[in-house]
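Trainee: Generate a structure from the sequence data that follows.
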Amino acid sequence: MSIRTFHPRRGRLSGRHHDALDRLHAVHGLVVADLVGPLDLVASFGRSAPVVLDIGFGMGDATATMAAADPGRDYLAVEVHTPGIANLLALIERDGLTNVRVATGDALDLARRCLSENSLDAVYAFFPDPWPKTRHHKRRLIQPDHVALLRSRLRRGGRLHCTTDWAPYAEVMLTTLQADPELVNPHDGFAPRPAYRPETKFERRGLRAGRPAYDLILVRR
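Mentor: Prediction:
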């Protein structure tokens, strides 16, 4: 059995969130565990367009903002936190977004079983759990085998963009990503925050606590 890189949390759902799940999940959502074989991205989005895999989107505000500003690409957003899933579904309806699909489940399972090689334009992993205790490091998303899997799903020239505000994890991320033989870092170490990545409430809390965010953007050869 594979080791989870996340801690499942349901959380409490508001009436708005219950309504979003009840009405919108069948339209804009999918469940990773229910998928059999490769996911047909063209059928899922109703068009052929570059696809971004957005891993662990939290409450979905950044995903909705990016998708609204980037209508030429489709966003496959994957999360395990039920309130966040419900919130993003509500944002999709509120903003009239047609280029977002919400996947419930394990992003690595989705990539491994359901996404073809060279099928993605970008992979975003913003603020994954740093699992700071040494005994939990095996649960971290960014480690060699996981990076190789995600990179294999990128087209050549596609971007793998990770962000963390946990400085020790940032250094490990940098070393791990740069060690992958098929990824190139066009920056001298960490990258400046690109304009397309919105600053979130989570990030602002970290900044107030003295934890700046570190962006790592690498490109597949």
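
Trainee: all contacts plus neighbour counts: C-alpha atoms, from now on.
Mentor: Fine.

Trainee: And the strands in this protein?
Mentor: If DSSP state E is used as the criterion, the strands of the chain fall at 29-31, 51-55, 74-79, 100-104, 120-126, 154-164, 183-184, 214-220.

Trainee: contacting residues for the most centrally placed residue in the chain?
Mentor: Nearest residue to the geometric centre of the chain (Cα atoms, centre = their mean): residue 55, 1.7 Å. For residue 55, the contact set (Cα atoms under 8 Å, 6 or more residues apart in numbering) comprises 77, 78, 79, 107, 123, 124, 125, 126.

Trainee: Quick check: the third one touching residue 59?
Mentor: Which is residue 79. No - with contact defined as Cα atoms under 8 Å, residue 79 and residue 59 do not form a contacting pair (9.2 Å).

Trainee: Could you tell me how many residues sit around the nearest residue to residue 58 once chain neighbours are set aside?
Mentor: The shortest distance from residue 58 to any residue other than its chain neighbours is 5.4 Å, reached at residue 84 (Cα to Cα, 6 or more residues apart in numbering). Using other Cα atoms under 10 Å, the number of residues around residue 84 comes to 21.

Trainee: Would you do the same for the sequence below? I want to compare the two.
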Amino acid sequence: MLPTRADETGAVPATTDGPRYRTQPVSFVRRSGRLGTRQQRAWDEHRERYLLDVPRDVARTSVDPSFVLDAAALFGRSARLVVEIGSGQGEAVVAAAQADPATDFLAVEVYTPGLAQTVLRAAQRDLTNLRLLQVNAVEVLASTLPEGSVDELWVFFPDPWHKSRHHKRRLVTPSFATLVERVLRAPADGAPGGTLRLATDWVEYAEQMVEVLDAAPGLRNAHGPGAVAPRFDGRVLTGFERKGAAAGRVITDLEYVRR
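Mentor: Purely as a prediction, here's the structure:
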């Protein structure tokens, strides 16, 4: 039987009927990486405060599909929820959490060094409105997050998998769009629906994103069919983006709203 961790993680997992196996390629490749001295210290001292301990399914980055996150229980309040997929070194999500203490933030990342750096940054600022998940993002969107629970979903600079034979690994696909529709808050009582924000420095991937997301029945391009968005003010300029711009790559922002 899986342990019940509702008080610590804001979710109540249940038992499962048996093992499951991934049937689709994931959008990442697990890489090993050593932590720096400051990262290791932050990881050891603050990991339990920020990193959610979730029940696994078939892999170290999987999550049991019966595990459902209760954000209100996790953060101890009812607030807007912003989820960043692929938070990397945590630059964007930590800056956003510090600038907007009234909003709760959930960062999803698989690479331990990136998570450790995010923990370090969060601990330095004593953030109380940020938590981390080391989980395959697709599984988070499919079952971990309740339907209609997310106010904003961020996907900044996902791996473009630029070789044609690797395009099947790209995160933004029609099935991804369906999962996004599932978790974004639907419009109600005159309030607009939740927002999906994306950014990429790979022009061909940006074109594919527009094609896929414009075709999603539950999403609306906030700037008109086929249009790109102005740079999102809430996205800080990261080292990764600086390198891309220095190399001459065009940065494309996109914005979609739940119908």
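
Trainee: mind checking what the residue nearest to residue 58 of structure 1 lines up with in structure 2?
Mentor: The pairwise alignment with structure 2 assigns residue 84 of structure 1 to residue 114, based on TM-score structural alignment.

Trainee: Put together CSV for the strands of structure 1, with distance to residue 11 of structure 1 on each row.
Mentor: Compiled in CSV, the strands of structure 1 are given as follows (distance: least, Cα to Cα, whole Å):
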stretch, distance to residue 11 of structure 1
strand 29-31, 18
strand 51-55, 19
strand 74-79, 13
strand 100-104, 15
strand 120-126, 21
strand 154-164, 23
strand 183-184, 37
strand 214-220, 28
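
Trainee: which residues in structure 2 does stretch 5-23 of structure 1 align to?
Mentor: Applying TM-score structural alignment, one finds that stretch 5-23 of structure 1 aligns to the residue range 27-45 of structure 2.

Trainee: hmm, back to that, any idea which of the contacts of residue 55 of structure 1 is closest to residue 13 of structure 1?
Mentor: Distances from residue 13 of structure 1 to the contacts of residue 55 of structure 1, taken as Cα to Cα, are shortest for residue 79 (15.5 Å).

Trainee: Skipping adjacent residues, who's closest to the closest one in space?
Mentor: residue 56 is the one closest to residue 79 of structure 1 (Cα to Cα, 6+ apart), at 4.8 Å.

Trainee: Quick check: the one you found touching residue 123?
Mentor: No - with contact defined as Cα under 8 Å, residue 56 of structure 1 and residue 123 do not form a contacting pair (11.1 Å).

Trainee: hang on, the earlier thing: could you find the counterpart of the residue nearest to the centre of structure 1 in structure 2?
Mentor: Counting by TM-score structural alignment, residue 55 of structure 1 lines up with residue 85 in structure 2.

Trainee: One more: residue 116 of structure 1?
Mentor: So, by TM-score structural alignment, residue 116 of structure 1 is matched to residue 146.

Trainee: Run a quick neighbour tally on that match.
Mentor: Counted with other Cα under 10 Å, the neighbours of residue 146 of structure 2 add up to 19.

Trainee: Would you quantify the distance from it to residue 70 of structure 2?
Mentor: Taking Cα to Cα, to the nearest Å as the criterion, residue 146 of structure 2 is separated from residue 70 of structure 2 by 8 Å.

Trainee: Between the two, which contacts overlap?
Mentor: Listed as contacting both residue 146 of structure 2 and residue 70 by Cα under 8 Å, 6+ apart is no residue at all.

Trainee: What lines up with residue 141 of structure 1 in structure 2?
Mentor: The pairwise alignment with structure 2 assigns residue 141 of structure 1 to residue 171, based on TM-score structural alignment.

Trainee: List the residues that contact its match.
Mentor: Residues 26, 27, 158, 159 are the ones in contact with residue 171 of structure 2 under the rule Cα under 8 Å, 6+ apart.
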